[in-house]
Every structure is written in structure tokens, then in C-alpha cells.
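Q: The sequence isn't on hand, but the structure is:
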């Protein structure tokens, strides 16, 4: 691959993580599930992509998320957040808050809407990102910083709005292969020289049951390879025990099941991001690149529904943002100024089907919202695609 070379310090960091994973594989008997490998790549203490201090977001990082493109994303999302808080409780919990950009935009817009939460909670595993979030909020919304608090774990019970933008795609996933002679988990072993190599073993337990169900539903032929994220399912199901009243707003790239496991994706959706280059090799520079898989939204709602939560809406990001008035927010900017031109370009990327508008989806899952309210959730009033799940 013709990718940018890391600095000597970054290379040394990657080699340190590589040695740690090699030791982990050896201790596990010579084989590690891909979910275990992906978890180590991203979250190994002090070494993983999200737990070390490497710059990840923006032009100098490996990718740009929607909040980093324009503040209008958070301003539009704030309308939906305010509506759900009005029907549940004035509390927001953002899981995986990145640089804190979305938190700042949401808080400032909720202030304009006279709908500030009593508490804005952030749950993030990275100490480095917590520091960046604190710095962003101190710079952009210092008068609202006292409303923000950082959590170390999910609350035992919660009422309000849970926001997660590009969280699910970074949860560990197993790689699965449907073969002529059965269903196999694709894991990682070590070659004689210590390099990572693929090795398949028969799938067992919960993974095998999930793969059988998917294979039957989608009529997968032998040779089909894809991903199953048991971690995403478990996370969604857990909210059935913790969410008392309110909703989860989950924004990520993915598909309903029958589109996820479609013949055109017969090699899955695994993708790595390094310095704004996308490629499929998860063995490249461990710890220095993001490793992601798309989201099976059917699995998300099935897990949540099985624990008492209900589907409140599902649509494309583009349609959701239009429903939440992002074009009105754009129109409020002074026309023909540099700020307007930059914002218009970003909004175009967020909305257009060939950009992020169709690939990214928004799903709302909840419990106990005001049953007497005549208004549906504003982000899903038009173009709801729940039937596709």
C-alpha cells in the first residue's frame, strides 16, 4: 500500500502494541478472535488507537466526523434532542464524544432554544479525549461547562437523551465466513516470523447462533464473508435495563440486515482509516489507524426490542437533518461570505446521497416518551424507513 509513512515515534508506538498483541495471541493458545484483535487495536490501555494520544480527528488526523465539518450538524440535532428532553427528562448523555465539538454545538444551540439540559454527561474511555473535550468546551462554551460531567461507566438508570455519533462502528466485531463445510470465525494467528495472519476456526456459541440466523434469513452462499458485532447487540440490549424514560439517538454508517448481507458485500464492510486514506488491511500499523465495520441496524433494534425498548424512527442522515431544519440554519448565515460557503459545502456532504447523506443512518430507540404528545419525533416526520428494518 502506498500510504504515508509514520514518524519514528509513531512507528515505535505501533511496534509496542504489536508486541503486546503477539503476547496476547500466544497466551490465548495461538489464536485470537477478530473481535479480540480489534478490541486490542483500538482500546488496549495506553496503546490502542482510541486510548493513546495520537491525533485522530480533523485535517491532521485520520478522518473527519460530521460535527467537525460544520456546527450546523449539532444545531440541527439539537431540535430533536430538545423535543425528547421535553418528553422525558432534561439530561443528555453523549457516549464517545470525540473532541467535544458536538457537545459544545449542542449546548450552545439548546441554550438558544431555551432548552438547556440540567446535566450534560459524557462517557468516553480515552483520558486523552476527555482532556480535549474539556478544552473544547472551555473555549467554546465556558459559561455552560458547569453543566457538563464525565462518567466512567453507563449509569445504572437513566432518563433523558442518549446521543452517540459514530460509536457503534468502532465496537469490536467478529469476522465470519460461511463455508461449504460450516460456519467459521476468522481470527488472527502468528506466522513463524511473528507477523499476523488470518486463521479460521469453527464458530461456536452465540456467534454461531447469530451467523446461522443471518445465513438463513439472507440465504448466504458458501464463500460469503462478513462481520457480526455481538458487542453492539449487547450495548443496545443493556439500555433495556437502564433506560427508564427517553430515547437513544444513534448516528452511524450501516444498513438494514438484508442490505448489509447483500451479495455486493460478499467480503464484508471492514475498513481502516489512516491519514484520510481508507483501506481494508487491519494488520497495518497497529494502533495508528482506525478499524471499523458498518452497523447492522436490524440487529441493533432487535436487541433493544428484546429488552423492552421500542423503535421510534429510522431514516437516512440526510433526511433526518432536513427534517431537523439544517437548511434553515444554513439560510440564517450571511450569504456569499466565507463562513456561508464553507458551511454550504459541508451541508452538501452531510445531505447528498453520494456523500454521507444516505450511507449514514439515524435510529431512535426509546421508552416512556409522553404518550399524550401529538407530535412524532421531528427528525423522522418525513422519509421514515423503519419498515426496511
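A: Now that the structure is in, tell me what you want to look at. What you see is a predicted model, and the numbers here were worked out from it, not measured in a lab.
Q: From here on, just use CA atoms for contacts and neighbour counts.
A: Will do.
Q: Residues touching stretch 370-388, excluding its own?
A: With C-alpha atoms under 8 Å, 6 or more residues apart in numbering as the test, stretch 370-388 has contacts from 79-80, 83-84, 87-88, 256, 311-316, 319-324.
Q: put this beside the first:
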């Protein structure tokens, strides 16, 4: 029954995208396609009723995030959040894209009375319902909004948020850059390129056939945060690279990836709405957008180094075997420790963040 419902939702989403392509003259930029595939109300991957987060595919989940792997992730991050809250003289925490609510629960439990209000900004109605159920014990401290307020103060957190923001695609055909979009052919979605003035932000020796992403929406998001954050800090954790690694000539295929049933594939045009679509984060672009908009970049490092700076090894003492094994996945290089990075931003406060005390890589951005 669930499979039939999924097929029905996917077919309805495909028809909606068909209509959008037709209305746009037969070509839709990939950023618009990705936005519809992920967030179209009631139909997109994050808007539909299905389980996304879990440790194993047997649970019906598609991928696991750090808070689901180990409760020590949130407990360690809470130490950094507590320091930033004190510097801001605030008790407000804002989380973007709260997923299953696991991180919110860990932060709220760890921070206790230091948090007077915890605001979740999430576009997905289905995920918000699950978050409310999971976080019911925290009562009036919680609120949900679907848009940024005009003014904010406090600490902002986002775990695996930037990677899910729609991206534009560029294709280099050896003579010129083309924007890669989506068209219809024989009732199927197909790639279609057209000339564009868009360019990667680096002047590198791109090989013919190279495909890469432009992160305009993520940069705009950070700029908007900067405009509305009056006093406080923001910490974003995600997989990605600094500019020199992101646009390395050997990365010819870009970073676009899909996730379903704990497996990955590189075809976002298939099974639309039934799998996640992501792109690695260009952390140099995020840092530049933040600085241009008035934020200070107060740190950038690997997830492993950040968590160790925040005392996760102390928290591991006395932990059971399962927690220890799962926490190691957050730290080891071949798992999440090296690929995932943390960037810290601040405005209007004096902050020397503990999470970047050792191993800061801001100089690589």
C-alpha cells in the first residue's frame, strides 16, 4: 500500500514539474527542478509523508545524520552553543532544517535553563509534525516558523542544511560554459544545456565535459541571515570543501548526489520526489557571502576537530559499546570526521569559539 501511495505521489510531482517545464518554454533551470523535487508542497521529497532519517535501511530510512548516530553529537555542540549564548546575552536558539528533531532534543536536554526559546525553521509540514511529537516534553520553549523573522538574536545552528539548498548546474563543452537544465523528451526528464553568462568563481583549467554547481541560494540565505541577525552567532555543519578543493580540475563531475535507502546515485532525474538530492558545500563561497553581508567568520574546521574541541572525548568516557562505535563514525577520517566541516559566523559579539580552539582551517578558505 505504501509503495502504491509513493508511486502516486511521485507521478503527481512529475506532472507538476512537466507543467512547470512547459510553462517555462520547454526548459527549466536545475535549481528550480531541485526545489520542486525536494520541497513542492505535499509532493516533494521533504514535504511528503515518508521516513528519511535512520541508522539502517531496514527502518525504511534513506540516510543517517550525526544526531541520529550518537547523542554525544548534540551534547558536544551544546557546549559551543552555551558559550555563544553567554556572549550574546541571549537565551534563544534557532535551528534550520531540524529533520527528525534529534539535534533539538539533544541541545535542549544539555542546555536546560540556558535556553528560553528554541525556534525551528522548517519548510516541511510532515517533518514539523514529527518534531512536535518528539519534542513535546519541552513544551512552551519551542515554536515553529516557516520564514525568517525580521530581527534575530541568539545562536543559529544548522546540521546538513546548506547541502539541500537548490543549486544551478554548469557544463563546460570545451569552448563555453552552458547552464544545465531539464527538458522533456518522450515523456521523460532529460538534461538540456543552453548558453549562459554564469561562471564558476575560480579561473581554473576545467576539462571538456566538466560539470559543477553554483550555490546562489545558499549564499543568499547566509546574506539574509546576516541582515537579520542583530547579535549572536551561527554554526553550520555539512559536507563540503574550500574553494581550491571544490573546483579542483580533477573533480570533473561536480558533487551532485542522491540518497535513497542508504545508497547513493548520481541521477536526480529518476524517481523524482522519492530520494534526497544534495550538493557539497562551497565553504569559501559561504564565508565570502557572510563577510560581504557583515558577519565575522570566527572559525572553520573539520567536524572531528570541532567535536573534540567541544569535549566529545570526555563525554565518551563510560559510554556503552554502541554509543562509542557510533561516535567514532563522527570522528574518523574515512567516515564523517574529515568530509564534514563546521563554519562559525558571528555578529555584534566578542567570541573566541571553543570549537575552533585547535585545528582552525579558516586560512584555507
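A: Everything's here; your move. All values derive from a computational prediction rather than experimental measurement.
Q: Okay, and which of the contacts of stretch 370-388 of the first structure map to strands?
A: If you go by DSSP state E, the contacts of stretch 370-388 of the first structure have 311-316 in strands.
Q: and residue 34 of the second structure, how many residues sit next to it?
A: By other C-alpha atoms under 10 Å, the residues close to residue 34 of the second structure number 24.
Q: Now check the first structure for the residue matching it.
A: When the first structure is aligned by TM-score structural alignment, residue 34 of the second structure is paired with residue 38.
Q: hmm, back to that, any of the contacts of stretch 370-388 of the first structure buried? List them.
A: Buried members of the contacts of stretch 370-388 of the first structure, scored by 16 or more other C-alpha atoms under 10 Å, are 79-80, 83-84, 87-88, 256, 311-316, 319-324.
Q: so what's the residue nearest the centre of the second structure up against?
A: What sits nearest the mean C-alpha location of the second structure, by C-alpha atoms, centre = their mean, is residue 161, with 2.0 Å. Remark: with contacts taken as C-alpha under 8 Å, 6+ apart, residue 161 of the second structure is in contact with 96-97, 236, 238.
Q: what do you get for residue 309 of the second structure?
A: Neighbours of residue 309 of the second structure in contact, by C-alpha under 8 Å, 6+ apart: 354-358.
Q: From residue 209 of the second structure, how far out is residue 176 of the second structure?
A: Distance, residue 176 of the second structure to residue 209 of the second structure, by C-alpha to C-alpha, to the nearest Å: 10 Å.
Q: cool, residue 46 of the second structure as well?
A: According to C-alpha to C-alpha, residue 46 of the second structure and residue 209 of the second structure sit 31 Å apart.
Q: Between the two, which has more neighbouring residues?
A: Using other C-alpha under 10 Å, the more surrounded residue of residue 46 of the second structure and residue 209 is residue 46, with 26 against 12.
Q: What does that one correspond to in the first structure?
A: Using TM-score structural alignment, residue 46 of the second structure lines up with residue 50 in the first structure.
Q: quick check, that match in a helix?
A: No - applying DSSP: H, G, I helix; E, B strand; the rest coil, one finds residue 50 of the first structure to be coil, outside a helix.
Q: For it, list the residues it contacts.
A: Residues in contact with residue 50 of the first structure (C-alpha under 8 Å, 6+ apart) are 42-43, 125-126.
Q: Please repeat the previous calculation with a cut-off of 7 Å.
A: Contacts for residue 50 of the first structure (C-alpha atoms under 7 Å, 6 or more residues apart in numbering) come out as 42-43, 126.
Q: Take the residues you listed and write them to a markdown table, including secondary structure.
A: Formatted as a markdown table, the contacts of residue 50 of the first structure follow (three-state DSSP):
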| residue | secondary structure |
| --- | --- |
| 42 | helix |
| 43 | helix |
| 126 | coil |
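Q: what about the strands in the stretch 201-350 of the first structure?
A: 224-228, 243-255, 271-274, 277-279, 290-292, 295-296, 310-316 (DSSP state E, counting those that start in this stretch).
Q: Over which residues of the second structure does the fifth one lie when aligned?
A: Looking back up the chat, that one is strand 290-292 of the first structure. By TM-score structural alignment, strand 290-292 of the first structure lines up with residues 276-278 in the second structure.
Q: What lies in contact with the matching stretch?
A: With C-alpha under 7 Å, 6+ apart, stretch 276-278 of the second structure has contacts from 45, 163-164, 256-260, 268.
Q: Once aligned, what mean separation remains between that stretch and the first structure?
A: With mean C-alpha distance after the TM-score superposition for the first structure, stretch 276-278 of the second structure departs from the first structure by a mean of 0.4 Å once superposed.
Q: Give the helix, strand or coil label for the match of residue 34 of the second structure.
A: Per three-state DSSP, residue 38 of the first structure ends up helix.
Q: Please look at residue 340 of the first structure and residue 333 and confirm they touch.
A: Yes - when contacts are counted by C-alpha atoms under 7 Å, residue 340 of the first structure is listed as touching residue 333 (6.0 Å).
Q: one step back: which of the contacts of residue 309 of the second structure map to contacts in the first structure?
A: Of the contacts of residue 309 of the second structure, the contacts whose aligned counterparts also meet in the first structure (both residues aligned by TM-score structural alignment, their matches' C-alpha atoms under 8 Å) are 354-358.
Q: Show me which helix runs longest in the first structure.
A: Looking across the first structure with DSSP state H, the single longest helix is helix 8-27.
Q: Quick check: buried residues in it?
A: 13-14, 17-18, 21-22, 24-25.
Q: start and end residues in the second structure for it, please.
A: Going by TM-score structural alignment, helix 8-27 of the first structure sits over residues 4-23 in the second structure.
Q: How far does that stretch sit from its chain's centre?
A: Counting by C-alpha atoms, centre = their mean, to the nearest Å, stretch 4-23 of the second structure is centred 25 Å from the centre of its parent chain.
Q: same deal with stretch 112-125 of the second structure?
A: Centre to centre, stretch against its chain (C-alpha atoms, centre = their mean), the figure for stretch 112-125 of the second structure is 17 Å.
Q: same question, stretch 95-108 of the second structure
A: 13 Å.
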